[in-house]
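S.K.: When you get a sec, could you give me coordinates for this:
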Amino acid sequence: MRTLLTFCYFLAFLLTVSCGENATKKESQDINKEIQEENNNSTTASEKVILFFGNSLTAGMGLDPNEAFPAVIQQRLDSLNLPYTAVNAGLSGETTAAGKNRINWVLNQKVDIFVLELGANDGLRGIPLEETRSNLQTIIDKVLAKNPETKIVLAGMQIPPNMGQEYTSEFREIFPELAAKNNAALIPFLLEKVAGIPSLNQADGIHPTVEGQKIVAYQNVWPVLKPLLIEK
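M.R.: Got it, this is the predicted structure:
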């Protein structure tokens, strides 16, 4: 049943794949500048940075930015008095190629934990799997080149079998394979317990509601993130 629900969810995603994909290069640059300014203004020397780098799922499309899962994670961090600032660097419509091209914009300061949530838009467009894999690896490489001590978290994603079962299966395996290769933490499926459940998604059937974002944050992201916060 969950497999069917997940498939229905992503089929809807496929039919309305825009996800803000018409964002212009100028808009992307403006957003990245805002991210840089927010980083400079909201963090202190004693705070550590968790950078969430992704597409509309990270950006919280359709919601107030304070309701997106990175902001929910910030609320948890604050409640525990942990010295971390969660930065939302999500951009609607982002592909791995676009992410690769803009990653340098958001690496303007030391990043302690880097959460990479990209790939869904690639899979829905049938982009060659090796291209997606290569782009994700390049993003990881750039982050580590900037700071080898940065901890990487990779958010797993799934797509429906529209491109064929082989493509679908191989796409799903990209994330655990890259996580293992790079000694990165893995969120097995970012939208687990949310995808395909109407009450947890907005009217478009694509993007999580406020409650859905809380499930993503607390049940899917936090259990993977928490151990990294206490590692020496």
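
S.K.: from here on, contacts and neighbour counts on C-alpha atoms
M.R.: OK.

S.K.: which residues does residue 84 contact?
M.R.: 47, 48, 49, 50, 74, 77 (C-alpha atoms under 8 Å, 6 or more residues apart in numbering).

S.K.: Inside strands: which ones of the residues you listed?
M.R.: 48, 49, 50 (DSSP state E).

S.K.: circling back: neighbour-wise, which of the contacts of residue 84 leads?
M.R.: residue 50 (25 neighbours; other C-alpha atoms under 10 Å).

S.K.: how far away is that residue from residue 83?
M.R.: 10 Å (C-alpha to C-alpha, to the nearest Å).

S.K.: show me what contacts the residue nearest the centre of the chain?
M.R.: Nearest to the mean C-alpha position of the chain, counting by C-alpha atoms, centre = their mean, stands residue 117 at 2.4 Å. Residue 117 makes contact with 52, 53, 54, 55, 58, 154, 155, 156, according to C-alpha under 8 Å, 6+ apart.

S.K.: Proceed likewise with the subsequent sequence, for comparison:
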Amino acid sequence: MKTILVMGDSLSAGYGMSAGEGWVSLLQQRLQRDAPGWRVVNASISGETSAGGASRIVQAVVREQPDIVIIALGANDGLRGLPLADARRNLARMIGASQHVGAQVLLVGMRMPPNLGADYTRGFEDNYRLLAKTFDTALLPFLLEPIATDRANFQDDNLHPTAAVQAQLLDHVWPALQPLLD
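M.R.: Below you'll find the predicted structure:
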């Protein structure tokens, strides 16, 4: 059995919905149908930051020995205005630890609203491209891209997607993940 380890925040943990409704749970169902022999370990935690992920990654990859690690962190860093270099260093540590155990990495990016300024917003997005290029990983630039522009796709907090759009998120992630399954 091959393993996909997902290291994410509330967007991957399925915040505000039942356990089976989030995109990561739907991924496990799709793999059972389309790529049997794969299992998903969802190590996502609501509120997680890149620093939290970096502190947990070594233990997680040693424990799970994943073939693929999906790193979907950064939203909480951006919402808190974490310096871009700190976020980049944390994500780099996660990628490096994953590659060290032989896993392929899919880095899933996030975008920030412009309230922290254009330079921060642009730099935040550039971090993911730079890391993917530096470490030669697969990149999905923006997890929420297919749903981001419609307020109806979000829970009342206007941050977390509804259960109804989780399949769209999976359909967005799938083309970036699928080549790593072969």
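
S.K.: rewinding a little: compile the contacts of residue 117 of structure 1 into CSV and extend it with columns for distance to residue 191 of structure 1.
M.R.: Converted to CSV, the contacts of residue 117 of structure 1 look like this (distance: C-alpha to C-alpha, whole Å):
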residue, distance to residue 191 of structure 1
52, 15
53, 16
54, 14
55, 13
58, 11
154, 13
155, 9
156, 9
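
S.K.: Tell me the one of those residues nearest residue 142 of structure 1?
M.R.: residue 53 (12.9 Å; C-alpha to C-alpha).

S.K.: The closest one belongs to a strand?
M.R.: Yes. Membership of residue 53 of structure 1 in a strand is supported by DSSP: H, G, I helix; E, B strand; the rest coil.

S.K.: Can you tell me which of the contacts of residue 84 of structure 1 is closest to residue 2 of structure 1?
M.R.: residue 74 (29.3 Å).

S.K.: Now the equivalent of that closest one over in structure 2: closest residue in space that isn't a chain neighbour?
M.R.: Taking TM-score structural alignment, residue 74 of structure 1 has residue 28 as its aligned residue in structure 2. Spatially, and ignoring its direct neighbours in sequence, residue 28 of structure 2 is nearest to residue 40 (5.8 Å; C-alpha to C-alpha, 6 or more residues apart in numbering).

S.K.: Same check on residue 111 of structure 2?
M.R.: Closest to residue 111 of structure 2 by C-alpha to C-alpha, 6+ apart is residue 125, at 5.8 Å.

S.K.: Residue 24 of structure 2 versus that neighbour, what's the distance?
M.R.: From residue 125 of structure 2 over to residue 24 of structure 2 (counting by C-alpha to C-alpha), the distance is 23 Å.

S.K.: likewise residue 171 of structure 2?
M.R.: Counting by C-alpha to C-alpha - residue 171 of structure 2 and residue 24 of structure 2 are separated by 11 Å.

S.K.: Looking at the two, which one has more neighbours?
M.R.: More crowded of residue 171 of structure 2 and residue 24, by other C-alpha under 10 Å: residue 24, with 26 against 15.

S.K.: who's in contact with the residue mapped onto residue 54 of structure 1 from structure 2?
M.R.: Per TM-score structural alignment, the equivalent position to residue 54 of structure 1 in structure 2 is residue 8. Residue 8 of structure 2 is in contact with 43, 44, 45, 48, 53, 70, 71, 72, 73, counting by C-alpha under 8 Å, 6+ apart.
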